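> Next come a sequence and a model predicted from it.
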Amino acid sequence: MDTVLGKAVALLRAFRVDDTVLPLAELVRRTGLPKGTVHRIAGDLVAHRLLDKTPHGYRLSGGLFELGMRAATERTLLELAMPFLQDLYERTHETVHLGVQDGTEVVYVAKIGGHRQARSPSRTGGRMPMHCTAIGKVLLAHAADEVRDELLAGPLERRTPHTVVAPGLLRRQLAKVLETGVAYEREESTPGLLCVAAPVLDPDGRTALAAISVTGPVGRFRPEAHETAVRAAAAALGSTLSRRRR
């Protein structure tokens, strides 16, 4: 973070998914940079439309959204996936997610939910640990050995009383994912939420390019009832992506 670019990136990454506006003092606290440096770099970012200045502090600007939408891989994935995600929502009328792997985390590329969608911590563009989400387990099961070993070797965050934090148990769940083609989450990331996910596989059938899930609340939602629909949506998207690569 010694370079000006590194400091600017640190400033932008100080914003979390649920943040709207951050005062200068909070940006200083989160980045650990001197107040004068934060003020100067924030001013440059405002000039380049990457931040907006408000009476209460700074917020991320629309210029970042424009840049994000030019990211070729994610944009193509989202454009191709959206019809399948919408069809899956129409079949289930529950919250539908599309996620990809980034290191040992899930990044949510899309989220579709109706008026009765379950309260979920996921956000488009947000992140969650892989070990406690259905999408994450699907991606982790198909990830490179070094990624899986790194996650299983480190401490696993316990987000709820149901979060699987025993490496041996999680490893057995991942083996089951490879056997059945689906993963489940049962109140492991958020109390009251259940989820089922399936991988979007590349042509070799081993690497997961992304994963699709359906999420609903305990009491009304039975994830097993949506296995077939989730598998079908993921397989159809995988086939479409494969044709585009030829």
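Nice, thanks for sending it over. Residues are numbered from 1 along each chain as shown.
> Please make it C-alpha for all contacts and neighbour counts, starting now.
Fine.
> Tell me the gap between the longest helix along the chain and the middle of its chain.
Criterion DSSP state H: the longest helix present in the chain is helix 72-92. Chain-centre distance of helix 72-92: 15 Å, with CA atoms, centre = their mean, to the nearest Å.
> what's the following helix or strand after it?
Remark: after helix 72-92, the chain's next helix or strand is strand 95-102, criterion DSSP states H and E.
> Distance from the chain centre to that next one, please.
Chain-centre distance of strand 95-102: 5 Å, with CA atoms, centre = their mean.
> And for stretch 209-222?
Counting by CA atoms, centre = their mean, stretch 209-222 is centred 14 Å from the centre of its parent chain.
> any idea how far residue 227 is from residue 216?
13 Å (CA to CA, to the nearest Å).
> between those two, who's got more neighbours?
Using other CA atoms under 10 Å, the more surrounded residue of residue 216 and residue 227 is residue 216, with 25 against 19.
> which residues in this structure form helices?
4-13, 24-31, 35-47, 62-68, 72-92, 134-141, 145-153, 167-180, 227-245.
> Of all those, which one is nearest residue 190?
Residue 190 lies closest, by CA to CA, to one member of these: helix 134-141, at 11.9 Å.
> another one to put next to it:
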Amino acid sequence: MRHTSAQTPSVVDRVLAVLGAFTPERPALTLSDLSRRAGLPLSTTHRIVGELARRGALERQEDGRYRVGLWLWEVASLSPRGMGLREAAMPFLEDLYEATHENVQLAVLDAPEVVYVERISGRNAVSVVSRVGGRLAAHATGVGLVLLAHAPAEVQEQVLAGPLKAYTPKTICAPEELRRVLADVRRDGFVISDRQVEMVSLSVAAPVYGPDDDVVAAISIVVPARGADPRTLVPAVRAAARGISRTLGAPRALRQPVF
């Protein structure tokens, strides 16, 4: 992304511009690609890429293109909303997957989007567009609706102010309808998101609470829309979310009986 500000970008801005040039669709880039996509002179890009490669933040392939390096993965693993959450959640996600053999997901909010921290998917499960580390608009996903419902009011208003992207004809794009759905989620403790991202699938999602009894994540199961009775999945999804919350030390989960 080319810099348009009148202010000269700082060194940090330039480094982040280089790292931000990589996308899931373009995980490997040449030096010229990086220069163009970061909006930086080739000489500047060459210097930054060289330093990043020496630190292991980037890796140079045999064909001369660069990829994100393992050092960045090590740094990312220190995020409290990343690996620690994932480790607490994995046994419950695995149990939920073994019981259903459908897609099971764990996500956190970075409004107006959700970031997927983990996903377990079976060979015969319905296809989904989410991926670990990927993002989708919060208002269109089950996990996103759960997270928005429990987000601070100012965050909710920011998302409600739009724009609200339509993935399918079923995507909730009217602010007042979205506001009603968020109120329902807070009342019910779960949500069924029906064909909002893809017409072939729906999801059932529930909140995960942290040690301060605030919602820190959400889990969901994604199943084929045709022939599914999503309400039969609600108890299993809520039980898994409660188990993760209990592992994280959420007081409300510790007070609830174990079934």
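In hand now; what should we look at? Owing to the predicted nature of the structure, the values given are computational and were not obtained by experimental measurement.
> How close are the two chains, by TM-score?
Scored against TM-score structural alignment, normalised by the length of structure 1, the superposed chains reach a TM-score of 0.91; 244 aligned residues with a CA RMSD of 2.0 Å.
> Going by neighbour count, which residues of the longest helix of structure 1 are buried?
Neighbour counts over helix 72-92 of structure 1 (16 or more other CA atoms under 10 Å) mark 77, 78, 80, 81, 82, 84, 85, 86, 88, 89, 92 as buried.
> Over to stretch 42-50 of structure 2?
Buried residues in stretch 42-50 of structure 2, counting neighbours by 16+ other CA under 10 Å, are found at 42, 45, 46, 48, 49, 50.
> The last one maps to what in structure 1?
It refers to residue 50 of structure 2. Aligning on TM-score structural alignment places residue 50 of structure 2 opposite residue 43 in structure 1.
> residues in contact with stretch 51-65 of structure 2?
Outside stretch 51-65 of structure 2, the residues that touch it by CA atoms under 8 Å, 6 or more residues apart in numbering are 28, 29, 30, 31, 49, 66, 67, 68, 69, 70, 71, 72.
> Nearest to residue 142 of structure 2 among the buried residues of stretch 42-50 of structure 2?
Within those, the smallest distance to residue 142 of structure 2 is 38.6 Å, found for residue 49 (CA to CA).
> Give the full set of residues in contact with that closest one.
18, 31, 58.
> Just give me which of the residues you listed are shared by structure 1.
Contacts conserved in structure 1 for the contacts of residue 49 of structure 2, counting by both residues aligned by TM-score structural alignment, their matches' CA atoms under 8 Å: 18, 58.
> Pipe the contacts of residue 49 of structure 2 into TSV and attach distance to residue 249 of structure 2 per row.
Converted to TSV, these look like this (distance: CA to CA, whole Å):
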residue	distance to residue 249 of structure 2
18	39
31	47
58	37
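> just to revisit the earlier point, what's the longest helix of structure 1 packed up against?
strand 95-102, strand 105-112, helix 227-245 (3 or more CA pairs under 8 Å, 6 or more residues apart in numbering; DSSP states H and E).
> Highest mean neighbour count out of the ones you listed?
Across the helices and strands packed on helix 72-92 of structure 1, averaging neighbours per residue (mean count of other CA atoms under 10 Å) puts strand 95-102 on top, at a mean of 24.
> Superposed on structure 2, what's the mean shift for it?
After superposition onto structure 2, strand 95-102 of structure 1 sits on average 0.7 Å from its aligned residues (mean CA distance after the TM-score superposition for structure 1).
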